[in-house]
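Trainee: need coordinates for the below:
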Amino acid sequence: MTHPQPLPLIRSKLFVPGARPALFAKALASDTDAISIDLEDAVLEERKDEARQALTGFLQSDAASGHGKTIIVRINGLQTPHFERDIEACAWPAVDVVNLPKAESADDVRRTAQALSRWEQAHGCTRPIGILANIESPRGLRLAAEIAGADARVVGMQLGFADLLEPLGIDRANPTAIQQLQLAVRLAAGEAGLPALDSAYANVRDPEGYRSEAAQARRLGYMGKTCIHPSQVALANESFRPSDEEIARAVRVADAWETAQKDGTGALLVEGRMIDIPFALRAQAIVAMARTLGILPAAPVRT
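Mentor: A predicted model of the protein is given here:
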């Protein structure tokens, strides 16, 4: 098999409990960029089988295709009795990414990749399913770069604050701790050339808190943020959208850089700021995002 497709733009990723299949279609009809059907924390132990059956039925239905969303399934971890059955239930062509919780080593990733390969072959998948690895423990944080680079199936990293902070008694509202963790995971993902997604925000009645944390994540280079309630989708989409001012400046920088390259010029000044390759690449990324979101017209086809 070839490598999985890179993650598309995911500003918002909406969790949907696996045992509530009536919500699958509603999530697909929302403005979220990705849905994450959850077989882990959102499903009681006695309903795991029910959730797997609902998931498989959905993935084999027409409703699971043609919607334009990224479909992610969060499975139960490797140390649980549910791992293999979860992989069996979700390894179908409609799934884009498996979300591996509590990843703690490169071996965890490789074992997940091997299980996916077995069930993809059994279910006739012709496109490999990616892995989104969650960093949710001190060991996982320490080995985050190894986890990110463990296998070609890894398409992104995700930070999980609840499992990481609560057992240690670390205040979830401590902005210094949050920022340090966000930066550490972003750098680990960056070492492997991968995007990172920010953690969930549990207080759905605190939109300003969500916005603040999302804004900080975006400043640290995160692609998007998890949503545990539909009301958070618009907040995520807004927070991870470049501003009109950012887009306008990125267009000017990208255009100036393209002209400079044609003229054989290296670094240049744009509005008094020195621009070289890292700044040009960042500007080009913002322009590409604006085109993906329909804010700018598509790039002209070169002949």
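
Trainee: hey, let's count contacts and neighbours off CA atoms from now on
Mentor: OK.

Trainee: give the buried residues for stretch 105-121.
Mentor: Neighbour-count burial for stretch 105-121, counted by 16 or more other CA atoms under 10 Å, picks out Ser105, Ala106, Asp108, Val109, Arg110, Thr112, Ala113, Ala115, Leu116, Ser117, Trp119, Glu120.

Trainee: equivalent analysis for stretch 270-280, please.
Mentor: Taking 16+ other CA under 10 Å as the criterion, stretch 270-280 shows Ile275, Phe279, Ala280 as buried.

Trainee: quick one: the second one and Gly140, what's the gap?
Mentor: Between Phe279 and Gly140 the distance, using CA to CA, to the nearest Å, works out to 31 Å.

Trainee: same check on the first one?
Mentor: Applying CA to CA, the value for Ile275 to Gly140 is 36 Å.

Trainee: what's the answer for the last one, then?
Mentor: From Ala280 over to Gly140 the distance is 33 Å, taken as CA to CA.

Trainee: with Ile228 instead?
Mentor: Applying CA to CA, the value for Ile228 to Gly140 is 23 Å.

Trainee: sorry, back to before: got JSON lines for the buried residues of stretch 105-121, with distance to Glu191 too?
Mentor: Formatted as JSON lines, the buried residues of stretch 105-121 follow (distance: CA to CA, whole Å):
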{"residue": "Ser105", "distance to Glu191": "16"}
{"residue": "Ala106", "distance to Glu191": "14"}
{"residue": "Asp108", "distance to Glu191": "19"}
{"residue": "Val109", "distance to Glu191": "17"}
{"residue": "Arg110", "distance to Glu191": "18"}
{"residue": "Thr112", "distance to Glu191": "21"}
{"residue": "Ala113", "distance to Glu191": "20"}
{"residue": "Ala115", "distance to Glu191": "25"}
{"residue": "Leu116", "distance to Glu191": "24"}
{"residue": "Ser117", "distance to Glu191": "25"}
{"residue": "Trp119", "distance to Glu191": "30"}
{"residue": "Glu120", "distance to Glu191": "28"}
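
Trainee: another one to check against the first:
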Amino acid sequence: MKNTVMTFQRQKDEQKKITMLTAYDYSTAKVMDNAGINGILVGDSLGMVMLGCEDTLSVTMEDIIHHTKAVARGAKNALVVADMPFMSYQTSVYDAVYNAGRLMKEGRCQAVKLEGGAAVCPQIEAIVAASIPVMAHIGLTPQSVNAFGGFKVQGKSEEAAKRILAEAKQVEAAGAFAVVLECVPAKLAELVTKSVSIPTIGIGAGAGCDGQILVYQDMLGMFGDFKPKFVKQFAHVGAEMEKGIKAYIAETQNGTFPAQEHTFKIDEEVINKLY
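Mentor: Below is the predicted model:
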């Protein structure tokens, strides 16, 4: 059955963990969907893992729409959530609603995600009022990496922890159906999870959250530029891909590929008439 925002809420209520991964193309989304993933995020992380950018700030609306279209075609059961890229919602409430609408209409997702707490609550309220489900995102928000001075754990001091707890309650009150907690101490994330009625989705926030999300290239060992502490590699697909590509190169160079079983036949009489 199709996962919806109500599925996420029901799983929190029934204490069943929610599973999410990022995806950016049809084939990967289809594999994840067949595996039974609850939700797929078309993250602005595509800037780093797909486009080779040093951060997520360069990702455009057109980038997200393009990749969301592909994922939506492959995901028949998973809830597809599209990231709102940097400066697509911060500039005004109007821009936020307009761009969220584009992601729904053109990208064919079922929800959008935006980063920030109290500062973006007016945007969350307006987008939700337009009948577009919103997933919030607090803690380490990668679009604010320059303001944070790098990719750092958030909420370690009493003041910072209180702010994260308050922001979780604020985005809930604004109408968000779920909230991502990124790079937050595990005990704080567990407290936040108990303090709000909406699902919490953790990434680097411990097992106390209602669900988990990872960038799929990270958890499959396909992205080698760096490995965050919170990532577990569940498979080493990158190494297997490199092994397979090297075998293809070798067999092509030594002439063993393509073999007879990989070729098509033609009647010898036809060939003879060509000479």
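
Trainee: tell me how they score on TM after superposing.
Mentor: For this chain pair, the superposition-based TM-score is 0.51 by TM-score structural alignment, normalised by the length of the second structure; 180 aligned residues with a CA RMSD of 3.9 Å.

Trainee: before we move on, the earlier item: and which of the buried residues of stretch 105-121 of the first structure is nearest His67 of the first structure?
Mentor: The shortest approach to His67 of the first structure among these belongs to Glu120, at 21.8 Å (CA to CA).

Trainee: in three-state terms, label the closest one for me.
Mentor: Following DSSP: H, G, I helix; E, B strand; the rest coil, we place Glu120 of the first structure in the helix state.

Trainee: please name the nearest non-neighbouring residue to it.
Mentor: Ala91 (5.5 Å; CA to CA, 6 or more residues apart in numbering).

Trainee: quick one, what contacts the one you found?
Mentor: Residues in contact with Ala91 of the first structure (CA atoms under 8 Å, 6 or more residues apart in numbering) are Leu116, Trp119, Glu120, His123, Cys125, Ile129.

Trainee: and if you look at Ile64 of the second structure?
Mentor: By CA under 8 Å, 6+ apart, the residues touching Ile64 of the second structure are Val42, Gly43, Asp44, Ala82, Asp83, Met84, Pro85, Leu103, Gly107.

Trainee: and what of Gly116 of the second structure?
Mentor: Neighbours of Gly116 of the second structure in contact, by CA under 8 Å, 6+ apart: Ala136, His137, Ile138, Thr141.

Trainee: so which of those are in strands?
Mentor: Ala136, His137, Ile138 (DSSP state E).

Trainee: residue in the first structure matching the first one?
Mentor: In the first structure, the residue paired with Ala136 of the second structure according to TM-score structural alignment is Met157.

Trainee: which residues in the first structure does the stretch of helix or strand Val112 of the second structure belongs to align to?
Mentor: According to DSSP states H and E, Val112 of the second structure maps onto strand 111-113. The alignment of strand 111-113 of the second structure onto the first structure (TM-score structural alignment) spans residues 130-132.

Trainee: skip the chain neighbours and tell me the closest residue to the aligned partner of Ser195 of the second structure in the first structure.
Mentor: Counting by TM-score structural alignment, Ser195 of the second structure corresponds to Leu220 in the first structure. Closest residue in space to Leu220 of the first structure, ignoring its immediate chain neighbours: Leu183 at 6.3 Å, by CA to CA, 6+ apart.

Trainee: hang on, the one you found in a helix?
Mentor: Yes. Under three-state DSSP, Leu183 of the first structure falls within a helix.

Trainee: any idea how far Leu197 of the first structure is from it?
Mentor: Distance, Leu183 of the first structure to Leu197 of the first structure, by CA to CA: 12 Å.

Trainee: could you do Ser65 of the first structure as well?
Mentor: Here the criterion is CA to CA. By it, Ser65 of the first structure lies 24 Å from Leu197 of the first structure.

Trainee: go through the contacts of Gly116 of the second structure and say which is closest to Thr22 of the second structure.
Mentor: Of all the contacts of Gly116 of the second structure, His137 has the smallest distance to Thr22 of the second structure: 14.6 Å, by CA to CA.

Trainee: contacts only, for the closest one.
Mentor: Lys113, Leu114, Glu115, Gly116, Gly117, Val179, Val180, Leu181, Glu182.

Trainee: what do you get if the cut-off is 6 Å, keeping everything else the same?
Mentor: By CA atoms under 6 Å, 6 or more residues apart in numbering, His137 of the second structure lies in contact with Glu115, Gly116, Val179, Val180.

Trainee: please render those residues as CSV that adds distance to Gln9 of the second structure and secondary structure to the earlier fields.
Mentor: Formatted as CSV, these follow (distance: CA to CA, whole Å; DSSP: H, G, I helix; E, B strand; the rest coil):
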residue, distance to Gln9 of the second structure, secondary structure
Glu115, 20, coil
Gly116, 21, strand
Val179, 12, strand
Val180, 14, strand
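
Trainee: adding distance to Gln253 of the second structure, write these out as JSON lines.
Mentor: Below are the contacts of His137 of the second structure laid out as JSON lines (distance: CA to CA, whole Å):
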{"residue": "Glu115", "distance to Gln253 of the second structure": "49"}
{"residue": "Gly116", "distance to Gln253 of the second structure": "53"}
{"residue": "Val179", "distance to Gln253 of the second structure": "51"}
{"residue": "Val180", "distance to Gln253 of the second structure": "48"}
